[in-house]
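**Student:** Okay, predicted coordinates and the sequence, questions at the end:
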Amino acid sequence: MRILICTYSTASDIFATIPLAWALRSAGHEVLYAGGGDGMRECAKAGFPFVDLAPDVDLTEPFRRRAEQTNNSGQLVWYRGGVIEEPDVTSAVELFGELSDLVAPGAVSLARRWQPELVVSTDIQGSGPLVASLLSVPLVPISHLFALVPDMVERLRNVMAATYAEYGIAGVPPVVQPVRTTPLSMNPQRSSHLLMRHIPYNGSHLEVGSLPDWLLQEPRRRRVLLTLGTFVPKYGGLAVLPDLMEQLSAVDAEFVLALGDVDQAQIPPVPSNVRIEGWLPLNAVLGSCSAVVHHGGSGTTLAALCAGVPQIILAHGADQHFNAHAVATRGLGVATDKTRLTAELITETLASSELAKIAVEVREEIDAMPAPREIAARLEAIVE
């Protein structure tokens, strides 16, 4: 069957869907990605064709406008304190609805021409439910966020009411089977979602090429990965580095600083126990690590959970504060900020047998979740 996957062009949204797309393709189905923006090229790097639904539309403008309205120079922030409050949900849904409306014309045109028999969509991308309703085909919304909002699809439909009316869409998909990739113990929110094991896919190895020798060797001492993701470094996140280097030099560990595609001139001199790397697939590194320090993005948090390593999270924006709270509450990591990331805190995290024990527990919980191939078989059944 033909399967259309609708997503945003951000790495975290695309990467979350790739394992299921692989499972569906391996089962013999035709998979096509749809979204807007240059980031959709990540689909091609993973082996899938894609269609840019809005090649001439500035999809960053809604973010900039809201940041200006809130006097925020970086990321928008939701769910501080680990609580999903209605004003935050409303704010997020309004943003997602506006972004979805921008790609809606392209999504409708593509769906009418390509005629998919199943639509898979991240649950925060409203173009998926729109075209599934238009064609009256089953919809599978995937939630890859710890801040799970069970009725996200319905909320987006409501804020996109004018777009639905424009295309004369009054019905709903015949089947809606939501899927979630986050383990229940990290957010016990009950819903009708099928659980699907998160398989870490953190991007194509094309940028890396052959894995470096140091990564294939046993570390001489404990290794700690430090990453700020793809978004934070662009919005002042590198300002933490000078003070951080002084703290890292006092820790008996080897640090891998993975900063992606940033201007090397912005990186301060580093101590001898810090290795500077550009972009690295996190899942290729985390297996050799004893801990990870990161910004709290959902993809990075899930990759660390799958590796079973303790986490120190320096949340910056978006839903990262919620993720940090979930990690700390579950007992497998620490939520802090840049001013409190000290050599002592890192040393204590590395020494904590309790953090390590619970990190392994959650890894085993994830390992026991149904694999993407099992979910692919379930999805085949709902179309037949």
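**Tutor:** Here it is on my side, so go on. Numbers count the residues shown, from 1 in each chain.

**Student:** make it CA atoms for all contacts and neighbour counts henceforth
**Tutor:** Fine.

**Student:** Ala343 reaches Ala250, doesn't it?
**Tutor:** Yes. Between Ala343 and Ala250 there is a contact under Cα atoms under 8 Å: 5.9 Å.

**Student:** and these two? which has more neighbours close in?
**Tutor:** Ala343 (18 against 15; other Cα atoms under 10 Å).

**Student:** which residues does that one contact?
**Tutor:** Counting by Cα atoms under 8 Å, 6 or more residues apart in numbering, Ala343 touches 247-248, 250-251.

**Student:** and the residues you listed, which are buried?
**Tutor:** Buried members of the contacts of Ala343, scored by 16 or more other Cα atoms under 10 Å, are 247-248, 251.

**Student:** Give me the subset of the residues you listed that lies in helices.
**Tutor:** Filtering the buried ones among the contacts of Ala343 for membership in helices, criterion DSSP state H, returns 247-248.

**Student:** Can you add distance to Pro105 and give the buried ones among the contacts of Ala343 back as JSON lines?
**Tutor:** Below are these laid out as JSON lines (distance: Cα to Cα, whole Å):
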{"residue": "Gln247", "distance to Pro105": "51"}
{"residue": "Leu248", "distance to Pro105": "50"}
{"residue": "Val251", "distance to Pro105": "54"}
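
**Student:** For Leu130, which non-adjacent residue is spatially closest?
**Tutor:** Tyr164 (7.0 Å; Cα to Cα, 6 or more residues apart in numbering).

**Student:** Can you classify that neighbour as helix, strand or coil?
**Tutor:** Assigned by DSSP: H, G, I helix; E, B strand; the rest coil, the conformation of Tyr164 is helix.

**Student:** I figured it was touching Asn158, is that so?
**Tutor:** No. Counting by Cα under 8 Å, Tyr164 stays clear of Asn158, with 9.1 Å between them.

**Student:** More neighbours: those two, which one.
**Tutor:** Tyr164 (20 against 15).

**Student:** what does stretch 311-331 rub up against?
**Tutor:** Here stretch 311-331 has contacts from 74-83, 146-147, 185-187, 232, 291-298, 301, 304, 332-338, 346, 349, 354-355, 358-359, using Cα under 8 Å, 6+ apart.

**Student:** do stretch 63-76 as well
**Tutor:** By Cα under 8 Å, 6+ apart, the list of residues contacting stretch 63-76 reads 95, 232, 235-236, 316-318.

**Student:** one more structure, for comparison:
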Amino acid sequence: MKILFVSMPHPTHFHPMVSLAWALRSAGHEVRVAGHPDLTDTATGAGLTMVPAGKPGWYRDDPYEPDLYGQLMGRGASDFLRTFDWSWTDERAWSWEGLLGQEKILVSALLAGISNDPFLDDVMDYARHWQPDLVIWEQLTMGGAVVAEALGIPHARFLYGLDFLGRAREEFLRLYQQRHPDQREDPTREWLEEAVGRFGGTWSERLRVGGFTIATTVPGTELEVGFDTIGMRYVPYNGRCVVPEWLREPTDRRRVCLTLGTSNEIENTGTTVGEILRGLADLDVEVVVTLGAEEAAKMGELPANARPVGFVPLHDLLPTCQAIVHHGGFGSRLTSAYHGVPQLILGHGYDTMLAGQRQEKLGGGLCLPADSATPQEIRDCVARLVDDPALAAGAALIRADLLAQPSPAEVVPMLERVVAEWGR
């Protein structure tokens, strides 16, 4: 088979797909990766063949207005999407008006920018030339679905976190059907129908949610949605990495990892890494914090138990840790689950709080809202993570359930059957 992976250029959104791409290659299938030119180094660095599509710097130069609806509502679109009530606790957010606004902003501020016309044109040109048998597209890069539907070939949405967007879409459609035809509006359909129509295709809800879904979600945290789904074991991949020498050295204290993404500020709060480190200073632990030298220098003198290390591959660091504190990104939480490490998630929006709460219910971690968590609360949670055997046992059970999922190699024959049976 020929399989075309299609992804947005953010590395962390592409990394979960790498293990499946290589499982397919190892089984003898041909694999190509189509994405914005910004993805080239990431894809080729993973040893995969890249097909650049669209223009470099799409997020800076694309002519669509990313904050159009956000400005009309008095706040930025990205902030609206981050803070939308994805956990389904606010009835106003999940009303027809609330979900319609969410759809409008999602399409205009994100989806239509990722799969813009230059990108679609280039991916379609290559697909017509190469004739793939299957398209697997990252969950926000619906251009992959547009190309596949126009060509009449099977395609899968690749899901790496909780399907909070899919659940919102299902509820939107339920409310849509209840409205009088004259009062219906579907921004997602309007955009995708026009996009696929340019290539001779027709609208289908598959353009939004895929012909089927491949999901690497932590078992037990899934949301209830009605999509055909193949569960796949998450396999950690951190990109190009070098194992630092210090990581081979024994430590006489329990180790805690503190990583909050690319900034030393918890997103959208005033709590800093420095404040958190000072709050952890009295614990008998070594805190490995992913801070570069310049960032660490700006903080002045750090506590004696803090070890700033810059970038370090979590896949190699976490087996030496008894706990991790992180911002809820899917790479951090999935890698932590893979290694059975109890985790404190500082939820800051999107699916981070939802995932943290669900993992907390499974007994493998704790969760605090980033916008109100204090250094003292974080310190108390870390003390529980390293001292409470029940949390360690819960994290071990989560790991066991994750490892029981089909491996990428075991998913390959499932995909072969889908392609063989498509359209029958």
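**Tutor:** Here it is on my side, so go on. From a predicted model like this one, the values you see are computed outputs, not experimental measurements.

**Student:** Could you quantify their similarity as a TM-score?
**Tutor:** Overlay of the two chains. TM-score (TM-score structural alignment, normalised by the length of structure 1): 0.87; 380 aligned residues with a Cα RMSD of 3.2 Å.

**Student:** one step back: of the contacts of stretch 63-76 of structure 1, grab the buried ones for ChimeraX.
**Tutor:** Typed into ChimeraX, the line below selects the buried ones among the contacts of stretch 63-76 of structure 1, using 16+ other Cα under 10 Å:
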select :95,232,316,317,318
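
**Student:** Now compare the contacts of stretch 63-76 of structure 1 and name the two farthest from each other.
**Tutor:** Among the contacts of stretch 63-76 of structure 1, the pair separated by the greatest distance (Cα to Cα) is Leu95 and Gly236, at 22.8 Å.

**Student:** Translate Asp282 of structure 2 into the numbering of structure 1.
**Tutor:** With TM-score structural alignment defining the correspondence, Asp282 of structure 2 maps onto Ala250 in structure 1.

**Student:** Please report how far its match lies from Pro271 of structure 1.
**Tutor:** 9 Å (Cα to Cα, to the nearest Å).

**Student:** cool, Asp56 of structure 1 as well?
**Tutor:** Applying Cα to Cα to Asp56 of structure 1 and Pro271 of structure 1 gives a distance of 45 Å.

**Student:** between these two, who's got more neighbours?
**Tutor:** Pro271 (14 against 9).

**Student:** moving C-terminal of the biggest helix by length in structure 1, what's the next helix or strand?
**Tutor:** When structure 1 is parsed with DSSP H, its longest helix is helix 86-114. Following helix 86-114 of structure 1 in sequence order, the next helix or strand is strand 118-122 (DSSP states H and E).

**Student:** Specify which member of the contacts of Ala343 of structure 1 is nearest to Ala265 of structure 1.
**Tutor:** Leu248 (19.7 Å).

**Student:** surely Ala307 of structure 1 meets Val362?
**Tutor:** No. Contact criterion Cα under 8 Å: Ala307 of structure 1 and Val362 do not qualify, at 9.5 Å.

**Student:** Give me the distance from stretch 351-367 of structure 1 to the chain's centre.
**Tutor:** The chain centroid and the centroid of stretch 351-367 of structure 1 are separated by 21 Å, computed with Cα atoms, centre = their mean, to the nearest Å.

**Student:** typed the wrong thing, it's stretch 334-352 of structure 1
**Tutor:** 24 Å.

**Student:** List the buried residues for that stretch?
**Tutor:** 334-336, 338, 341-343, 345-346, 349-350.

**Student:** Next step: those restricted to strands.
**Tutor:** 334-336 (DSSP state E).

**Student:** Roughly how far does Gly278 of structure 1 sit from Val57 of structure 1?
**Tutor:** 30 Å.

**Student:** Over to Thr336 of structure 1?
**Tutor:** Counting by Cα to Cα, the gap from Thr336 of structure 1 to Val57 of structure 1 is 37 Å.

**Student:** which position in structure 2 aligns with Leu280 of structure 1?
**Tutor:** By TM-score structural alignment, Leu280 of structure 1 lines up with Val312.

**Student:** Residue most distant from the centroid, structure 1?
**Tutor:** Gly168 (32.9 Å; Cα atoms, centre = their mean).

**Student:** Looking at the alignment, what corresponds to that one in structure 2?
**Tutor:** That one, Gly168 of structure 1, aligns with Gly200 by TM-score structural alignment.

**Student:** what helix or strand is that match on?
**Tutor:** Applying DSSP H and E, one finds Gly200 of structure 2 in no helix or strand.

**Student:** nearest residue to it other than its sequence neighbours?
**Tutor:** Nearest one to Gly200 of structure 2, counting by Cα to Cα, 6+ apart, is Ala150 at 6.2 Å.

**Student:** repeat for Arg155 of structure 1
**Tutor:** Val93 (6.9 Å).

**Student:** cool, Gly229 of structure 1 as well?
**Tutor:** His295 is the one closest to Gly229 of structure 1 (Cα to Cα, 6+ apart), at 6.7 Å.

**Student:** which stretches of the stretch 251-384 of structure 1 form strands?
**Tutor:** With DSSP state E, counting those that start in this stretch, the ranges of strands along the stretch 251-384 of structure 1 come out as 254-258, 274-277, 291-294, 311-314, 333-336.

**Student:** Structure 2: which residue goes with Leu216 of structure 1?
**Tutor:** Per TM-score structural alignment, Leu216 of structure 1 is aligned with Arg248.

**Student:** Check the burial of that match by counting its neighbours.
**Tutor:** By other Cα under 10 Å, neighbour count at Arg248 of structure 2 equals 11.

**Student:** List the residues that contact it.
**Tutor:** Arg248 of structure 2 neighbours (Cα under 8 Å, 6+ apart): none.

**Student:** Could you measure from it over to Leu317 of structure 2?
**Tutor:** 10 Å.

**Student:** what's around the residue nearest to Arg155 of structure 1, how many residues?
**Tutor:** Neighbours around Val93 of structure 1, by other Cα under 10 Å: 23.

**Student:** Distance-wise, check it relative to Asp101 of structure 1.
**Tutor:** Val93 of structure 1 is 12 Å from Asp101 of structure 1, by Cα to Cα.
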